[in-house]
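Trainee: Quick one, what's the 3D model for this:
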Amino acid sequence: MSTFDQGLLLGVLIGEGHFGGDGKQPHVTVRMHTRHARLFDTLLRLCPGSRLYGPYHHGGRHYYQWMVRGEPLRATLIPMLDALDLETLDDHVHERYTEMKTRYGL
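Mentor: Now for the predicted structure:
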C-alpha cells in the first residue's frame, strides 16, 4: 500500500471510524452518506476482505456502511493503527480503539 493510500485509510478511520464489536468479534465500521460511494470503493480496494453494506435509506438518511472484521481487521488494520501514536492524535479515537482491543483480546 502506498504511503498516500495508508494515510487516506487511516485518516478516514480517525475521522469517521467506529471501533467496537458485536459482543463476539471486533469490527471497525465507517458509515457515510451515499454521495461518498467512490470513497467506499477505495476503502474496499485498500482493505481486501472488508465489506460494504447498503445503500440504506432510513429516517431521511441515505448511507453506506463499510465494515472490517476477522482476518482483514487483524492482518491489515490493527498493525497500521498500532503503528500510530493515537493517544497524541485524538483522545476519543484512542480510547475507543484501546477499549475494542481490550474487550476482544487483540
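
Trainee: Only C-alpha atoms from now on, for both contacts and neighbour counts.
Mentor: Will do.

Trainee: mind listing the strands for the chain?
Mentor: 17-21, 26-33, 51-58, 61-69 (DSSP state E).

Trainee: of those strands, which approaches L43 most closely?
Mentor: strand 61-69 (8.0 Å; Cα to Cα).

Trainee: chain center to that closest one, what's the gap?
Mentor: 10 Å (Cα atoms, centre = their mean, to the nearest Å).

Trainee: So which bits of that strand are buried?
Mentor: 63-69 (16 or more other Cα atoms under 10 Å).

Trainee: Take those and lay them out in a markdown table including distance to P48.
Mentor: Below are those laid out as a markdown table (distance: Cα to Cα, whole Å):
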| residue | distance to P48 |
| --- | --- |
| Y63 | 21 |
| Y64 | 17 |
| Q65 | 15 |
| W66 | 12 |
| M67 | 11 |
| V68 | 9 |
| R69 | 11 |
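
Trainee: To compare with the earlier structure, here is another sequence to fold:
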Amino acid sequence: MTPFDQGLLLGILIGEGHFGGDGKQPQITLRMHTRHLRLFETMLRLFPGSKLYGPYEHGGRSYYQWMVRGALLREQVIPLLDALPMLEIDDHVYGRYVEMKTRYNL
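Mentor: The predicted structure is shown next:
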C-alpha cells in the first residue's frame, strides 16, 4: 500500500468511519452517498475481501455501505491503522477505534 493509499484510508475513516461490531465480531464501516461509488471501488481494490453493500434507498437518501471484518480486519487493517498517526490527527476518532479494539479483544 502506497503512502497515498494509507493517507486516503486514514482520512476517510477519520471523516466517515464507524468502528463497532455486531456483538460477536468487530467491523469497520463506511456509509456514504452513491455518488462516492469510485471511492468505494478504491476501498475494495485496497482491501480485497472487504464487502460493499447497496445501493440502499432510505429516507430519501441513496447510499452504499462498505465493511471490513474477520481475518482481513484483524490481520491487515488493524495493524495498518495501529501504524498510522490517528491519535495525532483526531483523538475522538482514535478513542472510538480503541474502544472497538478493547470491546473485541483486538
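
Trainee: if we can go back for a sec, so which of the buried residues of strand 61-69 of structure 1 is the closest to T88 of structure 1?
Mentor: Comparing the buried residues of strand 61-69 of structure 1 against T88 of structure 1 with Cα to Cα places V68 closest, at 24.2 Å.

Trainee: L13 of structure 1 - nearest residue in space that isn't next to it in sequence?
Mentor: Sequence neighbours aside, V30 is the residue nearest to L13 of structure 1 in space, at 7.2 Å (criterion: Cα to Cα, 6 or more residues apart in numbering).

Trainee: related to what we said a few turns ago, any chance of the strands of structure 1 in TSV with distance to D82 of structure 1 as columns?
Mentor: Formatted as TSV, those follow (distance: least, Cα to Cα, whole Å):
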stretch	distance to D82 of structure 1
strand 17-21	13
strand 26-33	14
strand 51-58	22
strand 61-69	16
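
Trainee: of these, which approaches T98 of structure 1 most closely?
Mentor: strand 17-21 (8.9 Å).

Trainee: Give me the helices and strands touching that closest one, please.
Mentor: Contacts defined by 3 or more Cα pairs under 8 Å, 6 or more residues apart in numbering; DSSP states H and E place strand 17-21 of structure 1 against strand 26-33, helix 91-103.
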